[in-house]
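**Student:** could you look at this predicted model? Sequence included:
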Amino acid sequence: MDFRNYSTITEFILLGLSANPHIQAALFVLFLGFYLLTIMGNLLLLLVIRADFHLHTPMYFFLSHLSFVDICFSSVTVPKMLENLLSQKKTISVEGCLTQVFFVFVAAGTEACLLSVMAYDRYAAICHPLLYGQIMSKQLYMQLVWGSWGLGFLDAFINIFLAMKMVFCKAQIIPHYSCEMPSLLSLSCSDISRNLIALLC
């Protein structure tokens, strides 16, 4: 075991996509445009599904949740990336980084579960069209959606709980535009075997 004294790291440096100021300005405009289009497109989809009574079916219910998850996913990393593209100090606190990782896990886990649920919904609709109404009852599709959210949060809680126990003592540079669990694991000087198992699971 290594008993050296480590200075506690309180923030990380996000290297981003480029160090060239001209490229950073162009990337800011580009990613801001993509981000706004993503938010507006998904909000429009949510409004249309909510407004049109004919779209109140399991498929569109799942799609509306997928749109909401997409808004959340984009909003977890892109605003900080846009801020860093315009600022000289490209840092994020350890707590802010772990928060970002937590919400990435929530959004990614929920999205993966929702896509699986949507695949099951289409399977039921195509392979059992006459029984579809009985198979995909309102109670079932509500349970599937909230189960997806629950699994996303559970995944995030387990991984972040283990990440909060890590000690960061190596170089505080993250060679990306956002915090990711693999980057944090490589910066840790503590035992990360449990983190790797949880990440793999």
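**Tutor:** Structure received. Numbers count the residues shown, from 1 in each chain.
**Student:** C-alpha only now, for contacts and for neighbours.
**Tutor:** Noted.
**Student:** show me where this protein has strands.
**Tutor:** 11-14, 91-93, 173-174 (DSSP state E).
**Student:** which one, of those, ends up nearest to Leu144?
**Tutor:** strand 91-93 (35.4 Å; CA to CA).
**Student:** comparison target, given below:
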Amino acid sequence: MDDFEERLPLYFLNNRMEFPPVEAANEDGLLAVGGDLSMERLLLAYKNGIFPWFNDDSLILWWSPDPRMVLFPNKVKISKSMRKVLRDNPFELTQNTCFEKVMEHCGMVERSGQDGTWITPEMKSAYANLHKAGWAKSYEVWENGELVGGLYGVDLGHVFCGESMFSLRPNASKFAFIKMAQELERKGYGLIDCQVHTDHLESLGAELIPRKKFMGILRSKD
């Protein structure tokens, strides 16, 4: 068996609403293939530490990496320059006023090492349904009435599963992220799930923790 075959997941999903245990994921975090993006399956996934991530020309891929990139809200890093931005307050922050526009902008962001976008029309439709049901939320950043930044994710009530962010002005997405972290800290959220490592998230205070610790916090409200 070659390296590629060894990296394939063992689980191919069918119509049954179930996932394998996250410990079955391969070394890259890939857990399962197939299934659908119905609201029921997506909520089952997020509540069990699993998220979809795939290109528009592939099957649906489900992931649960170990270690997991997270941000504890009380550990958000605010640089000296961002403290000045927050103090000057050049932006207006809103929530859930234009969820689909935020997704659209996130899908247009060019990301290092990625061809195209994983925010496919199918993903947009699925998360719009989650939003209408109150599970998916967006934070929008405005400057002089223009949408210039934002982020969106799935809100489980004690853990916010961040999905993507965008910025059309310097510091706009950082502004949204920091404001969100401060709000979630006040509300007593356990963590913000950032999924996988990026330098940008690390600069904001996100860190890698063992998946077992992440799952313990995720299931603390069960």
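**Tutor:** Happy to help now that I have it. Every value quoted in this text rests on a predicted model; they were computed, and no experiment measured them.
**Student:** quick one: TM-score?
**Tutor:** For this chain pair, the superposition-based TM-score is 0.22 by TM-score structural alignment, normalised by the length of the first structure; 71 aligned residues with a CA RMSD of 5.5 Å.
**Student:** rewinding a little: give me whichever of the strands of the first structure is most buried.
**Tutor:** Of these, the one with the most neighbours on average (mean count of other CA atoms under 10 Å) is strand 11-14, at a mean of 20.
**Student:** other SSEs contacting it?
**Tutor:** strand 91-93, helix 94-127, strand 173-174 (3 or more CA pairs under 8 Å, 6 or more residues apart in numbering; DSSP states H and E).
**Student:** mind putting these into a markdown table with distance to Pro79 of the first structure?
**Tutor:** Formatted as a markdown table, these follow (distance: least, CA to CA, whole Å):
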| stretch | distance to Pro79 of the first structure |
| --- | --- |
| strand 91-93 | 12 |
| helix 94-127 | 11 |
| strand 173-174 | 17 |
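**Student:** comparing the ones you listed, which comes out most buried?
**Tutor:** helix 94-127 (a mean of 19).
**Student:** run the chain-centre distance for that one.
**Tutor:** 8 Å (CA atoms, centre = their mean, to the nearest Å).
**Student:** in JSON lines: the strands of the first structure, plus distance to Cys127 of the first structure.
**Tutor:** Output for those, formatted as JSON lines (distance: least, CA to CA, whole Å):
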{"stretch": "strand 11-14", "distance to Cys127 of the first structure": "48"}
{"stretch": "strand 91-93", "distance to Cys127 of the first structure": "49"}
{"stretch": "strand 173-174", "distance to Cys127 of the first structure": "47"}
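**Student:** for those strands, which one sits closest to Val48 of the first structure?
**Tutor:** For the strands of the first structure, the distance to Val48 of the first structure is smallest for strand 91-93, at 37.0 Å, taking CA to CA.
**Student:** which helix runs longest in the second structure?
**Tutor:** When the second structure is parsed with DSSP state H, its longest helix is helix 172-187.
**Student:** in it, what counts as buried?
**Tutor:** Neighbour-count burial for helix 172-187 of the second structure flags 172-181, 184-185 (criterion: 16 or more other CA atoms under 10 Å).
**Student:** I'd like to know which elements that helix is packed against.
**Tutor:** Packed against helix 172-187 of the second structure by the contact rule (3+ CA pairs under 8 Å, 6+ apart) you find helix 80-88, strand 136-143, strand 146-155, strand 159-167.
**Student:** if we go to 7 Å?
**Tutor:** strand 136-143, strand 146-155, strand 159-167 (3 or more CA pairs under 7 Å, 6 or more residues apart in numbering; DSSP states H and E).
**Student:** list the buried residues for the second one?
**Tutor:** Along strand 146-155 of the second structure, the positions that meet the burial threshold by neighbour count (16+ other CA under 10 Å) are 147-155.
**Student:** on contacts alone, who are the packing partners of it?
**Tutor:** By 3+ CA pairs under 7 Å, 6+ apart, strand 146-155 of the second structure packs against strand 136-143, strand 159-167, helix 172-187.
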